[in-house]
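Undergrad: After the sequence you'll find the predicted model.
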Amino acid sequence: MAPVPSVSITIDRGGTFCDVWAHTADGKEIVFKLLSVDPASALLERKGERFALLTTEGFKDICRIGDQTRPKLFELNIRKPGVLYSKVVEVAERVTVEDYVLNPHPAEIDLSDPDLVKTSSGEIIRVLKKLDHAAVRKQLQQLFDEGFRSLAICFLHSYLFPDHENEVAEIARDVGFDFISLSSELSPNIKILHRTTSACADAYLSPTVKRYVDGFVSGFSVLPKRVDFMQSDGGLSTASKFTGLKAILSGPAGGVVAIARTCYDPEEGTPVIGFDMGGTSTDISRFDRIFEHVFDTTISAEINATLDVPMTAEEVASGFLAMANETMSRPIRNITEARGFAINKHNLASFGGAGGQHACAIARILGMPRIIIHKYSSILSAYGIGLADIVAETAVPAAYVFTDNALDTVLAHFDTLKSKTTAELVSQGVQPELVEHACYLSMRYEGSDTNLSILQPQGNDFRTAFVEAHRREFAFELANRPIVVDAVRVRGIGCKLSVLDSHVIIDMPSKERLSVEEESSINPVELSTFASRFMSIAEQMGNTLQRTSISTSIKERLDFSCALFTPDGKLVANAPHIPVHLGSMQFAIQYQHSVWQGKLQPGDVLLTNHPECGGTHLPDLTVVTPVFADGQLVFYVASRGHHTDIGGIGITSMIPDSKQLWQEGLAIRSLRIVSGGAFDEAAVRKAFLDVANMPGCSATRRLNDNISDLKAQIAANQRGITLLQALCCEFGTPRVQKYMYSIQANAELAVRNLFRRVAHERGPAPLTATDYYDDGTPIRLAITIDAATGSAVFDFAGTGPQTHGNMNSPVSITHSAVIYALRCLIDLDMPLNQGCLNPVDIRIPRGSILNPSPAVAVCGSTIASQRVVDAILRAFGAAAASQGCANSLGWGEGGRDPVTGVVAPGWNYGEALGGGSGGGWGTPPEGDDDVGDVRPLPTQ
């Protein structure tokens, strides 16, 4: 009897199908599919392990608060995802970093202090509160008695000082807990929210995954030579090392490995976009020499307001397909164009059960030259698992400036970590001589928190590699700013051989400009397509701004907005950023247009923030750039970002006791900061520094950061220009502008229909509401609707007078509140734009707190935006109000001493605290989200 040949079997258990690929020693390949018997996901369907979270005292709600952002900006029925843990316990422990980067007066640290600990990264930690082991044991025993067997542990600064987590874990093992997840082991990174959620996901999933793995392995009558599991990082793990956190994206990771090994040609070097469309989700990835994992799950957008255009059933179905293809193209743009890569320099690798049905359309939309379809495209994730390497990865935190002297330290870390990963792989059955290593440094510019993972280059020239990567991704470098190493990472790889297999290759015809013949009517499919493209461009502008900025206000709090405007300054489309910015920015653009009409050239950029010129409060600096096509002004793009320090009489830009506008810092009506592509840094510096000439005022304490953020805003605008010009090249400028105005007309129709419906339901009587500031100043609103025309008058007569303080609000903010509230009341997926305001007549009495006289203080005007929205929603009976206050907390040091007049170096810190949203129809209030959509700064 012939011996049974050995066989290699790989399985991808997806949401719809279970894909199987087998390869025998005699070269035979077997492929088949099974329906997934139980497609449930323990994470998505909340069927994971019951566990408890242990965290630093005072931080029990960190997961519940999260980052305060709203899942969907215009939804009134806010439903935040729940927490994974069943119980949270606060542990009495606290450590802190002894010094800080912005300290203007650094001093020698005395390490003889018994409460100070020098960590392996070089950071000095002060132990403020030591662990009480007896108290911790009592807490753990109580959890154990309540039936908990799984724990997640995350303490502040444990990425630098893991001792307290390790001590608690040791006690927990002694008590008898089965599974313990430590954030310092899973994710040794600075951000505590990310570490906490990682530890929670691991504690929630790993016990369930372990039971599944044990059950799977026990099903073999004779245990195979190896049973490995795919991880989210694209590597294999033995059953004993496989955890829930590493399993979440293991299926899509198999697809990435497959396209890397079978669809990428290293000799040609063309990067590959993976398009995996299965029965449950669509996953997007990019491969170029080395693995980068970026996935987006996409769904089709909702249909827009009816246009009364007759369409056949086939045309409607074709329209849905077109919108689905456009929607799935957006995440591809996000991982290419948004990061500085040209889409048309990539091949598209299509796989998954439905990928082939959409690949040609998506390649045509994106201008991609070639489609690659592997012969096993329907089971490519399973096939990729068979091509994956066994991997082990380890990292250590670091906290030092990269210099030539630091290179020896880096190389020593690499050697240590190589030994650890090799030992780990050998324990999994890999021969030592087959182990290869990839070494990385996590690097960033000092003052920024955007890390780039830099693969060890030839000659160990990490500095040049980082600068080149930063310039490629963000289009600039910070020549005089130190580069910081945050972490050292080594990935050990137990290598396998792979063989390119046969494919179907589709070479797409060159993409030509589409027909620009005018049509007599608006095509609703194209209307949705252009709306999606415009919103995508604004989103990519925002991505660029966040990634290139320096300040925590823009980078972390995301206190910025980006938008597109018509050539006369009216809002076309925006990304879902800050509500108070979105409706008010068009006032700033229209003012700049009136001042500079006919005077601007390509390469010019303007700066403004004055409340009389379309600004909100002074910290919100708006950068405006004209867009030209065929020599004509066709759009404006703009980005507005909150600068924490712009000078003035206070320590932050939110000054509690200001009475006049000049006390609040920099105020610019219009300044051309870039002329013909040349940045006028001298003029910018002068404008910021001149603030110190006013009585009692200081200039900004972080001028270089202000300038860096302005350059980031300029870069964001340039990204928008590039994409808009490409859109005009693709479709023709007349067609693009036709749909630009049609999108506004569509929004206008939606608002008129809203007014008609409300008038029918509520009758002819005005809708009224009154809200009050904390000092009793009223905001009175009467909304009179004309049912025949679908228009409305928003009359704020009776609103209280302007104050001798800073709660006064520019007119633009009230307009912003009105357009935002109306957009929230329309249950359609459409961009916020000027069309929403076309049917509205807004009347605000001059001299009121919502329309004050010139030169009054306005830094507290953020309150008005919330109060006015509350009043509008109350008038429509749409939602109750929460506290209606945009809390601001700030502190710092330095600036002009009010007694001596001496100007000292310093810094400041500003924080916005979310006040929650009121209850609406069918949903309870959410007390821990931020209706302003601004994130809190990370604690560490």
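TA: Happy to help now that I have it.

Undergrad: For the rest of this, base every contact and every neighbour count on C-alpha atoms.
TA: Noted.

Undergrad: Which stretches in the stretch 1-150 of the chain count as strands?
TA: Ranges of strands in the stretch 1-150 of the chain, per DSSP state E, counting those that start in this stretch, are 7-13, 17-24, 29-35, 51-56, 87-91, 94-97, 116-118, 124-129, 150-154.

Undergrad: what about versus this one:
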Amino acid sequence: MRIGIDVGGTFTDLVVAQNNQPIKQFKTHSTPKDPSIGVLKGLTEIANSHKITLNELLAKVELIVHGTTVATNTLIEKKGANVGIITTDGFRDLLEIREGLKEDRYNLRMASVEPLVPRYLRLGVQERIKYDGSVHIPLNIKNLKKNLNKLKTEGVNSLAVCFLFSFMNSKHELQAAKEIKNIFPDAFISLSHEVLPQIKEFDRISTTAVNAYVGPELGKYLSSFQNRLNKHGDESKVLIIQSNGGSAPIKDSIKFAVRSILSGPAGGAQGAANVASEINEKNIIALDMGGTSTDISIIENGKPHIANERFEAGWKIAVPMIDVHTLGAGGGSIARVDISGVLRVGPESAGADPGPACYDLGGENPTVTDAALVLGLLNKNSFLGGRVTLNDNLAKQAIKNKIADPLGLTIIEAANGIMRVVTNSIAEGIRLASIRKGLDPRSFSMVAFGGAAGMLATKVAREVGIQKILIPYTAPVLSAFGMLTSNIQYDFSQSYPSGLEIVDLNEIRSQLQAMEKKGRNRLKENGVPDKEIIVEFKADMRYLDQIYEVTVPIPDLNFNDQELKEKWAHNFHIRFEELYSYRQSEQEIRLVTLRATILAPIPKISNIKKNIKSPGNYEFSKTSTRQVHMTEWGDVPIFQESDLSSKHNINGPAIIESEFTTVVLSQNETLTKNSEEMLSIKLRDIKSIEKKPSKLKAVDPVTLAVVENRLESIAIEMMDVMIRTSMSQILNSSRDFSTAILDNKCRLIAQGEGIPVHVSALPIAGEAILNTFQNDIHPGDMFALNDPYNGGSHLPDITVIKPVFKDEKLLFLTVNRAHHSDVGGATHGGYNPSASEIYHEGLRIPPLRIHDKGKPREDLLQMLSANVRLPENFLGDLNAQIGSVSTAERRMLELLNNYDETTLLMIIDSILSATEYKVRQFISEWPDGVYEGETHLDDDGFDSKMIPIHAKVTIKDDTMNIDLSKSSPQVTGFINSAFANTRSVAHAAIMYLAPYDLAKNEGSMGPLSVIAPKGLIVNANPPAPVCMSTNHCGEEIIESVFKALANAVPLAVNSGFSRRMRYAITGTDPRTGKYFIWHYFMGRGGGGASSGNDGWTCVGEVNVAGGIRAPSVEITEERFPLFVVNHELRPDSAGNGQWRGGLGAVCEIIYEGKDKGTMNTAGDGMIVPPFGLFGGSEALPHRYSLISNGTERVLKSKETEVTVLPGDRIIALSSGGGGYGDPNKRDKNSLEWDKKNGYLS
């Protein structure tokens, strides 16, 4: 007998497999305070069903496989261990800096992510390993002991150790572990080279910290669980399901607790894969829809897809795990009307208590379950097998109050709308989960499971284009069943950075064999015979200048060296092309990480339950009928799943009910119960995924939500393609680019999560293309520009645009704007502080056709690349942009297959109108008046005088005018702005002040007007240089608007953010002999405080607001001749206040290039610091310095041709954010916390 256990938030599911008998299913209420109590209760129910005692049951059990949410809940609920971190001196703050990431670019006032481990428990020790594994500074044991004793006095009970490059040389971490055991004999210890032995220090320290945080709690639970079993004489083997879909013994599961974070969803994916394999379905999409969320996973060729990283509760977890795409869309998801008047569903959930309104437990918010009940899809008397009686009147009242009345709909229209929106959200989730991997979901079948999946499975499948759905009889408990199909599995990884052509294959074989031996030994310890062990080798690889890897199988190691390299390269090129539709055969291939999976298959059990009813002696008939609203009210036949026999077809509309789930069939859908007791549904006539209405109301909030979701998901997919295929660190790591979709009037209709200051300028780029080429635009054409005076922003930002045609008519433009690392000009890196006219700044591209009717204009592309310093990177990044807009073109054509042109354009008009209405609404709530604010730039690089930017903001009724007429005349240096950029940053300023969930499209620009007379710094005449304008004077325009509106809407504004702090170094790498350009994106400055929240730490300047990430220290040192001495917070850098600003950073870098290099700086804020508001103090300004031959020179914010010699040190101190409110009113506990953590001295 084997038992699978899945502990969920509401129910604990158990399945019993025994001697080829049908799987038995059990559900019991979970006990969150101690989940083992609920598990024992479930085991007792199983014993009672067998009419034996629990002791007798456990004596019969040979294996228990358990999935648990303890690790996940510990992380989410912040109830983990008191963790201390030991790391390399100078890098204690990597965990808090979080690569400068801020999830919501526009919500400046959101609270920052609380560090998993507070700063006073993160201590650096003197040691340093270099990129090649050599010891640069030996571990200082005395320093280590001193810091360990500090942590001991703070009551630390779990320690994480993460030294830079420990994956290349683990000596120091092992030495540290030895000392920890002496001082903390009972502590939980996590070593980063064991938890995650691969490159990228934030990934490693975050994953290791999570492991240390959740490990003790998981250990406590699993020990309690094992002890409770032992009290009943249990001698069975207990395995814990891992996030990778395998299982491991309790001891290993505790040591590497982070590997159990996705325990439950992994079981569901494994169960779905097992279901598919039993009926020879190799490719399926698993849809697990429960009460709170929906999990989507892809099974290809019988195996779930594996991801190597994921963010959970704000923290990055970079271990192999089944790639589960989770959506906040379940039966309990709450429906609401957002500020734009658009219907939304989720991600908030009513949970189990109070639950949906119809539960009659006090819930007042309408949910998906309420909508299904109102439409008649659910039986109110037999929900959850009769355990719960649903109150349809409460459901109707909730929908009426919260949805129908605000939108002017009937209750039924509103309920239908809720179902359509949640269906669309899940369908978009499936598209993103499959298409971003190069897979067409229409070629897959679906396995639907979980309590709520049956209600929506056919609607979702129809919208995506899936023709076949399987619902196994174990669907309500498939995650628990899947746990019994998991293998005992160990995953190992080892960083191995090398070019494939020069790799030492003997060393590769040795590394893989060492991982194999480790895995075999662990399996043998668990009684697995050697002959049953399966070994799989894979590698993470990328093209030389990319940063995101593709995982490919390693060919047979027995091939000779040349054959092995050729087959390995072939595997990589093929996989890359499958994902991104092109390959770069001329580019060097880099090996990044070796991976080994060592597993032992658990004896298979069958999900098949042979039907005991014979069609020959079973009369097939419906149980009853019920009034149900499908497209209209009508009697719909109701069948009980347990009464169905094989070889009978049920044609929709119909409803099939079982104890724990309900399956809904619509017209043109046929259900069969096959001989394996699975429900199999076939869909017909799915050409039209969305019904094409002949008439559409001007404002239809449901359709608006569906189409808006679809457009946004397309723009996000464009970003995903860009991140994974671009060549330059500034794009693939720092992510300095944006994506958008325009209609044929060049109105912005959707954008990705890019750089706020880019987006509002993109319509002007579209207008420049249409004005230039007019009727000479054809299908297959593609265009590019960067001219600031003709549709661009500044020269490094190249915009690629692809028109979308349907029936020879231009309907849309797909747009990608990306900052290239070099565009020629008088100095490297795209910024020229010495420029006095645009011709000094680099390659200037007017609106230009780069593809002509589908064919690249190779001569033109060669001409462009010949004018930049890094032509391979330039073309690689341009190709990534081309791939991004081409992907969007395909998706827009798919959307046009769902809606005819007239209907779709009408919907888009309504989306934009709804947004504009809400913008006007919130502006009308602000007091009318004229408000003025002024800020200053340090200088323009030529004249030492400060330069004013002045905003006069007039609010009248529901409109706003920003008049910049009192700003400085245009200047000599590169901080001038063209009007397109000025308009964009002014719009960004207003979007920062607006409610954060407001749609960012053309409608949000409608009530706003901008006055910027020609000849001013904010609307310079050509050929004035403008290269710095997206930062400066762009940031200062936003600052002046914030200052102007501070007295009008004090709760909406932030204090000053740090300004741009940037330098670029060029030289020759002595390791390769190659020329390089490196852009400084580390050490980001702090964000300004707001009413109620401190500013974000190291979030960067206000025009990007967390949209640009700091690159990895380890990847920087591996790829460039630079040595990073430190990268941590700068105490006292933020302005004080009732709410203080976010801290800036300290970053010191040593240049290790061959001979001399050249550096330039391009920024501001070394004289003018971030401002405070309402009594809050200003922050410290930036400071750059260069130490050469022992002499320190303070650099200016705008310098060019600065010589750097090997061994020179560049020190950057970034400013924090300004404070908000009187510092004397700061909460006493917050002030003490700041001092304890060293934020304030």
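TA: Looks like it arrived, so ask away. Fair warning: this is a prediction, and the values are worked out from it, not measured in the lab.

Undergrad: circling back: put together a markdown table for the strands of the stretch 1-150 of the first structure, with mean neighbour count and distance to residue 45 of the first structure on each row.
TA: As requested, those are exported to a markdown table (neighbours: other Cα atoms under 10 Å; distance: least, Cα to Cα, whole Å):
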| stretch | mean neighbour count | distance to residue 45 of the first structure |
| --- | --- | --- |
| strand 7-13 | 19 | 16 |
| strand 17-24 | 19 | 18 |
| strand 29-35 | 13 | 19 |
| strand 51-56 | 23 | 16 |
| strand 87-91 | 18 | 19 |
| strand 94-97 | 18 | 35 |
| strand 116-118 | 17 | 43 |
| strand 124-129 | 16 | 39 |
| strand 150-154 | 27 | 19 |
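
Undergrad: any idea how far residue 283 of the first structure is from residue 293 of the first structure?
TA: In this view, residue 293 of the first structure and residue 283 of the first structure are 10 Å apart by Cα to Cα, to the nearest Å.

Undergrad: of these two, who's got more company?
TA: Per other Cα atoms under 10 Å, whichever of residue 293 of the first structure and residue 283 has more neighbours is residue 283, with 25 against 17.

Undergrad: How is the alignment partner in the second structure of that one assigned, secondary-structure-wise?
TA: The alignment partner of residue 283 of the first structure in the second structure, by TM-score structural alignment, is residue 295. Here residue 295 of the second structure is recorded as strand under DSSP: H, G, I helix; E, B strand; the rest coil.

Undergrad: Spatially nearest residue to residue 295 of the second structure, not counting backbone neighbours?
TA: Leaving aside its sequence neighbours, residue 295 of the second structure sits nearest to residue 326 (Cα to Cα, 6 or more residues apart in numbering; 4.6 Å).

Undergrad: dump the residue contacts of the alignment partner in the second structure of residue 128 of the first structure.
TA: Applying TM-score structural alignment, one finds that residue 128 of the first structure aligns to residue 136 in the second structure. By Cα atoms under 8 Å, 6 or more residues apart in numbering, the contact set of residue 136 of the second structure is 127-130.

Undergrad: quick one, what contacts the residue lying closest to residue 288 of the first structure once chain neighbours are set aside?
TA: Spatially, and ignoring its direct neighbours in sequence, residue 288 of the first structure is nearest to residue 271 (4.6 Å; Cα to Cα, 6+ apart). Contacts for residue 271 of the first structure (Cα under 8 Å, 6+ apart) come out as 264, 286-289, 345-347.
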